[in-house]
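Undergrad: generate a structure from the sequence data that follows.
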Amino acid sequence: MKCQQPGCTGSVQDGYCDVCGMSATPGASVSPSPSSSPAPPSTTAGGPGSAATLDGQPCGQAGCTGTIDDGYCDVCGSPATGASAAVAASSQSDPMSTRTGSARTSASRIQSAAVGSTRAGTSATRRSGSASRRMRAARLGAGLTVVPAAPAVDALKAVIPNPSVPEDKRTCSKCDSPIGRSKGDQPGRSEGFCPKCGQEFSFTPKLGAGDLVGGQYEVAGALAHGGLGWIYLARDRNVSNRWVVLKGLLNSGDPDALAAAIAEQQFLAQVEHPLIVEIYNFVTHEGAGYIVMEWVGGRSLKQILKRRMKDNNGVYDPLPVDQALAYILEVLPAFGYLHDLGLVYCDFKPDNLIQVGDAVKLIDLGGVRRITDEDSAIFGTVGYQAPEVPVVGTSIASDIYTIGRTLVVLCMEFRGYQGTYLHTLPPPESTPLFQMHDSLYWLIAKCCAPDPADRFGSAEELRTQLLGVLREVVAAKTSGTALTSAASPVFEAPATSASALDWSQLPDLRPDPSDPQYSWLTSVGDAEPAELIKALEQAPEESAEVLLRRARAAIALGDTAAATASTAQLLTQDPWDWRALWLDGLAAMKEEDWEAAKAAFSAVHRQVPGELGPKLALAIACENGGLPEIAEGLYATCAATDAAYAAPAAFGMARVRAAAGDTAGAVRALDLVPTTSRGYPESRQLRADVLLAGSQDDLAVLDQALTSIASVRMDPGERQRYTVRILRHALDSVTKGAGVPAGTARPTVGGVEAREDALRDALENAYRALAREADNLGDRVLLVNEANAVRNRTLV
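TA: So this is what the prediction gives:
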């Protein structure tokens, strides 16, 4: 039988078409034409709160100039406030029928509502909606936080109508002396020579609208004034009239010097990275050289800060810390790329990072130079440039320094960064930002360390730690416990099933695959400590990993002196290897030398501020070393940031609060342990212990204690022991006269009404159940006697 569906050439077999799969049942529905298709309820116009009711309204994102189209902004792609999500039609089918594939079980048989070109009609030539933007994950924020998208900037609107440099911004490019300033009624000169060093200067644009540079680039106007002069917008007449940027390279009347400068900068054309502005060409025009760069139509971080300040009535309004970290996190791969090429950026600051939509781009490559370059000029900005640069030149470490200084400027009003704190940071005790975010402070402090060797060794190392700090900052903005976990590149996960951690249950160090003895150590395996130490004596080389393994094995044997000897040897080889200090902290913890433990773990925390392992270890040392408030803060950070740390951190927080007599606070801390954690059953037992210890004859608290253990799996004998303790305490409270206020319902303890006879019956049953679980006759007899002693008196 031929299929009756319009246009189908199939035949009906077993009641269904072998081509389109439609049913051959008479009267079966046929896909309606676009003109007759009823609109799905989720897309009909006019419903309250629907996307259609918001179309045409301005976008609600700060600084965005777009309008709402199909429920989403046509510029930044952000959803309209209040727009309801589209309701997808669903069909429920027999789950058993999906076990084998056939024409009868194929989802293609389901009649689809009209969408796309089918709905728009055959004459549609473009997409009118922007729903696809919802499918694209935002790049900025690493999925941890949200950074508002920056709208695109019209190139022509960025041109300055009457370009000029304010007199207070005119300084000599050679000696930084003020030049071109007014004297009395006489205005300052825009061109001339520095009276101090004789350097020629000019603040007048050399290019005007319509000028053709290099026979290819038609100038539209000036965009800004930089360290090398004016920056211009132009059209590339040879490549589809695309917009480009012209930046002065060298103003010199010496053609040989100009040719040498251009040749020296040609390597910039080889830089190709999605986060770095592209260099197209180098051209000369009337004795001046220009770099031809990609036009990036967005806003620099400096412009974003200025806009925030303007919107805040002229008061400096720094970026939220999580957003500032997100910007830096996003651009760090660009620095890693340059460094791998043997290049340094030199002049990073908020002016040189532009946001376009939800992406960023590093601009202004005029200061980029080779790491080995010892002769060419160094470009930098006061307040951002590393202190050693004038003496020893630029390096990866000096780039790291500029990143740290930029991060401070983004996060707070950094007063004195070009004066009082030119090469230092404000003290934490007087800086609220650093007091609130301890890890952020140590991250910045390591970036901006006075000695370049003390800074992060690479952009990737900085990125790893910055990501950890971002997770902490985001977690601090929310309440409760983290629901996700992120693997650390240097630490294993901590133990989650012990309420009191010892040194062996703290996170272990991950082995370093780049260690020369890594392959040999994998052949050794996880032997017993004594056997491991003997095996390590045969190591071909006493590398860092060999020394670390030996130290840990020595701690396990209780030989902390041998452990510290191994770590001392490692620190002799590499004084910056913080892993040795981690083992020193474990050894001190083994000896219960809490002062030494605090010192070691604090040093590790400062070296890897984005890691939670050192924070957990430092919290334990502070808890036992007389600093409970610091311990509680560190425990809270760990519990809120990573699900793997939730249980041990919550246990620690509960211990600190219980020791201070804060029973309710201890209970709240234990409630942070998620039900999915292996430590959850133990947290319920500890919760019962805390409530029992702080009950003070309060029957309601005792009821909570018994309820705590009711919902978790426990050993039957352990459960009965808790039940006996709690019911015994409740019975003592009732017999001592813990009365019930008149007119109120009598409380219950674990479902047992708080009356003496009812509690005695429940307690007797608990004793007898515990007796049945006893391992020996003597214990069983004692428990039966306890049951007989507590039972209600009877006449029989």
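
Undergrad: can we go C-alpha only for contacts and neighbour counts from here?
TA: Fine.

Undergrad: can I assume Tyr280 sits in a strand?
TA: Yes: under DSSP: H, G, I helix; E, B strand; the rest coil, Tyr280 falls within a strand.

Undergrad: what's around it, how many residues?
TA: Neighbours of Tyr280 under the rule other Cα atoms under 10 Å: 14.

Undergrad: what's the answer for the one 3 residues further on, then?
TA: Val283 is flanked by 18 other residues according to other Cα under 10 Å.

Undergrad: quote the end-to-end distance of stretch 145-152.
TA: Taking Cα to Cα, to the nearest Å, the first and last residues of stretch 145-152 lie 22 Å apart.

Undergrad: any idea how far that stretch is from the chain center?
TA: Counting by Cα atoms, centre = their mean, to the nearest Å, stretch 145-152 is centred 16 Å from the centre of its parent chain.

Undergrad: and if you look at stretch 289-307?
TA: When distances are taken as Cα atoms, centre = their mean, stretch 289-307 is centred 26 Å away from the chain's centroid.

Undergrad: residues contacting that stretch, please?
TA: Contacts to stretch 289-307, defined as Cα atoms under 8 Å, 6 or more residues apart in numbering, come from residues 150-155, 233, 243-251, 258, 262, 277-284, 316-319, 350-357, 361, 410.

Undergrad: before we go on, could you also do this sequence so I can check it against the first one:
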Amino acid sequence: MNQCTDPHCTGEIDDGFCDVCGMEPLLSRPVAAPGGAAVPGGGQDSAPDLAETEWPATGRESLEWASPWAEPATRGTLGLGMVDVPPVPYRDPQDAVMTNPVVAERKRFCGNCSAAVGRSHDGVPGRTEGFCWSCGVEFSFAPKISPGEWVAGQYEVLGCLAHGGLGWTYLARDHNVDGRWVVLKGLLNSGDAEAHKTAAVERSMLAEVEHPSIVKIHNFVRHPDPRTGEAVGHIVMEYIGGKSLGELNQERRARSGGEDGLPVEHVIAYGLEAVRALGYLHSAGLLYCDFKPENVIQSEEQIKLIDLGGMRRMEDTVSPVYATAGYRVPESELCGIGPTVSSDLYAVGRALAVLSFRFDYVRQYPHSLPDPSEEPLLARYPSYDRFLRRATNPEPALRFQDAATMAEQLTGVLREVLSHERGRPYPARSTLFSPEHFASNAGSAATIDEVDQMLRTPDPSAAAVDLPTPLVDPDDPAAGFLAGLSGVPTEQLAATLEEVDDPTPEIRLMLARAHINLRRPEDAHVPLRMFTSQDWRAFWYLAALALSSGDTAGAREQFEEIRDRLPGEAAPKLALGMACECDGAPETAARYYALLWNTDHAYVSAAFGLARLYLAGGERAEAVRTLDTVPELSNLRAHARIAAVEALITSAGSQPPGDHDLREAGDRLEGLKLPDESHQRLAIRLLEAALRLARPAAANPHPPTLLGNPMHEEGLRRNLEHTYRMLARTAGDADRYALIDRANRIRPWTWV
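TA: Coordinates of the predicted model:
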């Protein structure tokens, strides 16, 4: 046994894993071969056969699978063009050939009963061929083809590339197709009947698969075993000149002393392409079953899924299934449940975690993840943490059930991560939620009263109305009918929907929304009763209903559940920000508002929420800075500019504005070009705030100017008097007299 190579661990390597931390050893040298081979594993003895375990074939859970995948992956699209993943140089195939093709003893197991075979004892090296001591089945770990041999009169073998769970892989030249490089994959043990079956499955399924992110099969040939003369099948696959994600992760860990995983944005980029490929397989009725970093190779700017030997059809409940410890779902061990779409996606979630940070995913956390308090990366990216926890949830029904949904949520998480890292937004229109109604509920022209309302803590019922709403399912029979009601007033909309004799689910949801907007909580409950708690759309309206009714604590709890289910969506974070603010939790609300606003400037209510909370906390400059980031093209840009002036002239927490704040407010007001009445009303607020801090003219002989007049007591009084009288000219009778009285009281004392 050898000392664990993690500098923070005192354990020893036993059977390839540390007996304390459970991790594989760090690479002590750069990975040589066989990164270019289309085989599981990343190094010369890295195929984790020890961890591959057969799933029982009975009791397969029946879950719906995804609709056909919309768009295949293409070269150079890692991270949807948002992430610059360093390309992995194409590796010369001849450099990848193993000089000493030997299966490490720790990876020698019987293909029939999984007993350890071929092990050394008493100083005598273990046998590479023989019979299992437990079940008597013959085993052989020796390569079956030697360098220089020809296979099927077409393929000239140069040597071994690597070994995997089902056999050796060899590099060869195809002399029938311009000498192109190919990979031949044979059986680990020609006498292993189960391995023969699995290889036959791989051959038939590979022939059906055509996707740019999945290894291609060219041919299937037979070659005699040199010892028995038996014809052994070999799959002929494309050569992929790159490195597995497992290799890339090991190299990164070696450079960082064992601490760092791959950059999280790179990991997500890999995950998106992998999920895209799995979505393709699922749409064809196939399950991959053994996803792990060692089975994904990056070459240049593209990744490829390799080693399809564990694949099976969804309806197949008989064939054995192989999965790797640390990546297999808990129900496979506890209940004997076979693979499903969600178990494929579970393995992706586990792989992303393994690539992102170091943890004992085999022994200490075989079906769970470290807490964010233990792993800083999860604390830094809470949405990524929630994504991983949903993907790897122990309860099958709570995981992602289709690749499209998983990819969509992971894309949203990627946008948040990039916004955090790069300090700029990465917006995108949601396919699940409408835009927020905050902007559409605001008036087309920015008024002072409206802006005043935006800078006050929202009323819970008003906050519920402003939230985004789930989009109508286009497959609902009433989708077209509901689209025609988009411009109908809410009162009339509710009456129309109440008259429908046989309402569809979408009609019920829209009716609930109408009643929420009309502040009719009892009526809103009725159409939601038919839905189960698993329908997140109905759950969204129940949460909005709780918020509208003033149950802010209940709304927070319900919106948190939706956030956990949809970790990449913006709408639940906005809803939580509003619910927390209404519930008297400003710090939590500010975190949600900031996360959302930093990612997508389309949610202007988050900017106003942040500004409110900054002001309440005495951070006037931050409030103004946030309001200034409302985009020029937003229809609430004018509201934000007025709000910035108000933020400068009102108290921030217990801090009144200073001279600098007031002068900046004056400059901003003069640049707003508001209608006369709005300009005068805002000017009065500014001048009154300045007057409270002003000194007499004699004490300030060289004052700055504010709105064109000296910023001392006499100048401010004259300015205020003039502004009161200007505003009185257009006011109604009652207001006119009050404004004139104010002007008379505020005017400077004179002898006439």
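
Undergrad: can you calculate the TM-score here?
TA: Between these two chains, after superposing, the TM-score reads 0.81 (TM-score structural alignment, normalised by the length of the second structure); 652 aligned residues with a Cα RMSD of 2.8 Å.

Undergrad: returning to that earlier point: can you tell me which of the contacts of stretch 289-307 of the first structure are buried?
TA: Neighbour-count burial (16 or more other Cα atoms under 10 Å) is assigned, among the contacts of stretch 289-307 of the first structure, to 150-152, 155, 233, 243-251, 258, 262, 277-279, 282-284, 316-319, 350-357, 361, 410.

Undergrad: right, and Val368 of the first structure touches Cys346 too?
TA: Yes: using Cα atoms under 8 Å, Val368 of the first structure is in contact with Cys346, at 6.1 Å.

Undergrad: who's more crowded, these two?
TA: Between Val368 of the first structure and Cys346, counted using other Cα under 10 Å, Cys346 has the larger neighbour count: 29 against 18.

Undergrad: okay, and that one sits in which element?
TA: If you go by DSSP states H and E, Cys346 of the first structure is not part of any helix or strand.

Undergrad: so which bits of stretch 316-334 of the first structure are buried?
TA: Across stretch 316-334 of the first structure, burial judged by 16+ other Cα under 10 Å covers 316-319, 321-334.

Undergrad: in the second structure, what residues pair with stretch 550-565 of the first structure?
TA: Alignment of stretch 550-565 of the first structure against the second structure: residues 511-526, by TM-score structural alignment.

Undergrad: likewise for stretch 219-234 of the first structure?
TA: Matched against the second structure by TM-score structural alignment, stretch 219-234 of the first structure falls on residues 157-172.

Undergrad: tell me the spacing between Leu319 of the first structure and Arg369 of the first structure.
TA: Leu319 of the first structure is 30 Å from Arg369 of the first structure, by Cα to Cα.

Undergrad: and Val749 of the first structure, by the same measure?
TA: Taken as Cα to Cα, the span from Val749 of the first structure to Arg369 of the first structure is 75 Å.

Undergrad: show me which of these two is the more surrounded one.
TA: Neighbours per residue (other Cα under 10 Å) separate Val749 of the first structure from Arg369, with Arg369 holding more: 25 against 22.

Undergrad: re earlier: could you list which of the contacts of stretch 289-307 of the first structure belong to strands?
TA: Among the contacts of stretch 289-307 of the first structure, the ones falling in strands (DSSP state E) are 233, 243-251, 279-284, 353-356, 361.

Undergrad: returning to that earlier point: how long is the match of stretch 550-565 of the first structure end to end?
TA: Note: stretch 511-526 of the second structure ends 9 Å apart using Cα to Cα.

Undergrad: report the buried residues of that stretch.
TA: Buried residues in stretch 511-526 of the second structure (16+ other Cα under 10 Å): 511-521, 524-525.
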